[in-house]
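Enquirer: Next come a sequence and a model predicted from it.
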Amino acid sequence: MTGNEVTLNNGVKMPQLGFGVWQVEDDEAEKAVATALEAGYRSIDTAKIYFNEEGTGRALRGSGLPRQELFVTTKLWNTDHRYDDALRAFDDSLDRLGLDYLDLYLIHWPVPSQDLFTEAWRALEKIHADGRARAIGVSNFTAEALTRLAEEFGVVPAVNQIELHPYLPQRQLRELHDKLGVRTEAWSPLGQGKALLAEPVPAQLAAKHGKTPAQVVLRWHLQLGNVVIPKSVTPARIAENIDVFDFELDDDDLAAIATLDNGGRIGPDPATFAWMG
């Protein structure tokens, strides 16, 4: 296993740095995941709504790696929050991936206006109790939605996967995660587009450490304790993004990155997002 592992609240170990395939076409996902596995990644993150579970599964099965060395995450979509729909959606995702079990299954968005995420969580608890997902969690959950799950159910989410990068470090939500025993996982860890990586601070720290701006930002995530899933389809970038375990940012570096916080959200607001797709 390349890099660090974190221990989730049920004792399951998860690679701290994984590979995401959001916005990657199915055929391209197969190639990108295969490249990532060859580069040393062992954690792969997909979702029903990405429409690339099949390509991801082909790469996983074609890698020749033992299943127990892989950590595979996918997600329940917003149209499937009713109990029976959630159970069926899980089966369908497993079929598309060609797997017998998942390592982590997440509710993709809370969709508070629909108010069915507690029903979906009940289905995930059954999936977990049946041993079909080693861990269960959520994605894009607000403090309110996460607190409701923690108060109403016996199983606290192992992970909350949220938008998190130096522009939006999510301090308050991370503090709640720590209080509840939920692991923070960052999507869009490098922002989207090139704005963040073109900022003077990452560039200066990259020069200081002999690394790239992207490697500096990923290292920042790791030192915060975040699980992180950078995405790329470029083989050189895929290899670059995992080469972040041989240097460390000091307190001055971390303070400099903290100045980038502007509360800027790239994706939709989880409190109102209700797209069914």
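Expert: Looks like it arrived, so ask away.
Enquirer: Every contact and neighbour count from this point should use C-alpha atoms.
Expert: Noted.
Enquirer: I'd assumed residue 20 was in contact with residue 44.
Expert: Yes - with contact defined as CA atoms under 8 Å, residue 44 and residue 20 form a contacting pair (6.0 Å).
Enquirer: would you say residue 203 is within a strand?
Expert: No - assigned with DSSP: H, G, I helix; E, B strand; the rest coil, residue 203 falls outside any strand and is helix.
Enquirer: pretty sure it contacts residue 212?
Expert: Yes - assessed by CA under 8 Å, residue 203 is found in contact with residue 212 at 7.3 Å.
Enquirer: Give the buried residues for the strand or helix carrying residue 125.
Expert: For residue 125, the element it lies in under DSSP states H and E is helix 117-129. Using 16 or more other CA atoms under 10 Å as the test for burial, helix 117-129 gives 117-125, 127-128.
Enquirer: nearest to residue 271, of those residues?
Expert: Comparing the buried residues of helix 117-129 against residue 271 with CA to CA picks out residue 117 as the nearest, at 12.7 Å.
Enquirer: Could I get the full set of helices for the protein?
Expert: 26-39, 53-62, 83-97, 117-129, 143-152, 171-180, 200-209, 213-224, 235-242, 251-258 (DSSP state H).
Enquirer: one more structure, for comparison:
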Amino acid sequence: MFDSSVDSSATELIISSVIPLMSGHSLPVLGLGVYQNDECFDSCMTAFNAGYRLVDSARYYNNEAQVGKAVRESGVRREKLFVISKIYHPDFGYESALRATDESYEKFGLDYIDLYLIHSPLSGKERRLETWRALIEQRDRGKFKSIGVSNYNIRHIEEIREAGLELPVMNQLEIHPFCQQRAIVKYCGEKNIIVQAYCPLVRGDYNHPTLKDLAIKYQKTIPQLLIRWSLQHGFSSLPKSSNANHIRENSQVFDFKINLDDMAMIDALDRGDQGACQWNPIHAE
């Protein structure tokens, strides 16, 4: 995935581009993150009007009802929109996960949730696997179209495989030039698990001369450069903002292409685990 000679934008990307999932459904390449945005209805509507078709929520974010309301009132056909939510570790376990995911389903007020994730590997192997079995059951009941994980390291996914259970269709990870998670990304690629990049804008901590120089070169903002880098590596990218101008600006990344030499320059900024913004639980037991 991080071989800069392989350019995922060889097929020209547009805002409506999608990535096929193992479940047979398709994931938009660009989405809106709504973490720390309790009243996110207006943000979602701005995003939908700008051409976004994906919103990433979670039980922990306390805004599932806001996202569901925006989807219902967007004027966009439901099948054209993609909604993600996640179950947080205090709710892990088979019965508790069924209850928690039922609550999510009710809060959204939608016929289905497109993709439901385990939010992190915290809690230990037994409860992770019980939770995964609960998600499979909810998917089979028609409440979710697809199921996946977030913040999972290789061994967390391997324990699913070793238990004889189906693999997640997606692993959502903190990925940006300073934290590239290369080993996990490579593993997911080998298993046909799509990687979705959260914190692609490094939570605003992107003051680096390489990024500044390249943004000037391409006549784009640094956030636009970072999102484009993410997309050209084949990730589905989740920039977060509650600012309407920034939401629109973050979608304006389909009219330029970073060349391979410049992609390699950005790739070279990787700091491994030390580059994580804040919460990166991939090493959880």
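Expert: Thanks, I have it. As the structure is a computational prediction, the values presented were derived from the model and not from experiment.
Enquirer: Post the TM-score for the overlay when you can.
Expert: TM-score for the superposed pair, counting by TM-score structural alignment, normalised by the length of structure 1: 0.93. Supporting figures: 270 aligned residues with a CA RMSD of 1.6 Å.
Enquirer: Buried residues of stretch 138-155 of structure 1, list them for me.
Expert: For stretch 138-155 of structure 1, by 16+ other CA under 10 Å, it's 138-142, 145-146, 149, 155.
Enquirer: and of the helices of structure 1, who's closest to residue 188 of structure 1?
Expert: Nearest of the helices of structure 1 to residue 188 of structure 1, taken as CA to CA: helix 213-224 at 10.7 Å.
Enquirer: and the gap between the residue mapped onto residue 182 of structure 2 from structure 1 and residue 269 of structure 1?
Expert: Residue pairing (TM-score structural alignment): residue 182 of structure 2 is matched to residue 171 of structure 1. Counting by CA to CA, to the nearest Å, the separation of residue 171 of structure 1 from residue 269 of structure 1 is 16 Å.
Enquirer: Residue 196 of structure 1 now?
Expert: 20 Å.
Enquirer: okay, these two: which has more neighbours?
Expert: Just comparing residue 196 of structure 1 and residue 269: by other CA atoms under 10 Å the higher neighbour count belongs to residue 196, 20 against 12.
Enquirer: so that one sits right up against residue 190, yeah?
Expert: Yes - at 7.0 Å, residue 196 of structure 1 counts as touching residue 190 under the criterion of CA under 8 Å.
Enquirer: so who does residue 241 of structure 2 touch?
Expert: Counting by CA atoms under 8 Å, 6 or more residues apart in numbering, residue 241 of structure 2 touches 32-34, 43, 247.
Enquirer: no no, residue 249 of structure 2
Expert: Contacts of residue 249 of structure 2 by CA under 8 Å, 6+ apart are residue 224.
Enquirer: now for it: what does it line up with in structure 1?
Expert: Aligned by TM-score structural alignment, residue 249 of structure 2 pairs with residue 240 of structure 1.
Enquirer: same thing with residue 238 of structure 2?
Expert: Residue 238 of structure 2 maps onto residue 229 in structure 1, by TM-score structural alignment.
Enquirer: Distance check, its match against residue 236 of structure 1.
Expert: 16 Å.
Enquirer: the more surrounded of those two?
Expert: The neighbour comparison of residue 229 of structure 1 against residue 236 (other CA under 10 Å) goes to residue 229, with 26 against 11.
Enquirer: Burial check on the spatially closest residue to residue 241 of structure 1 that is not a sequence neighbour, number of neighbours?
Expert: Sequence neighbours aside, residue 215 is the residue nearest to residue 241 of structure 1 in space, at 6.0 Å (criterion: CA to CA, 6 or more residues apart in numbering). For residue 215 of structure 1, the neighbour count with other CA under 10 Å is 25.
Enquirer: What residues does the alignment partner in structure 2 of residue 215 of structure 1 make contact with?
Expert: By TM-score structural alignment, residue 215 of structure 1 lines up with residue 224 in structure 2. Residue 224 of structure 2 is in contact with 249-253, counting by CA under 8 Å, 6+ apart.
Enquirer: Only whichever of those residues are buried, select them in ChimeraX.
Expert: A single ChimeraX command selects the buried members of the contacts of residue 224 of structure 2 (16+ other CA under 10 Å):
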select :250,251,252,253
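Enquirer: Just give me the closest of the contacts of residue 224 of structure 2 to residue 120 of structure 2.
Expert: residue 250 (26.4 Å).
Enquirer: Now for the aligned partner of residue 210 of structure 2 in structure 1: which residues touch it?
Expert: Under the alignment (TM-score structural alignment), residue 210 of structure 2 pairs with residue 201 in structure 1. Neighbouring residues of residue 201 of structure 1 by CA under 8 Å, 6+ apart: 256-257.
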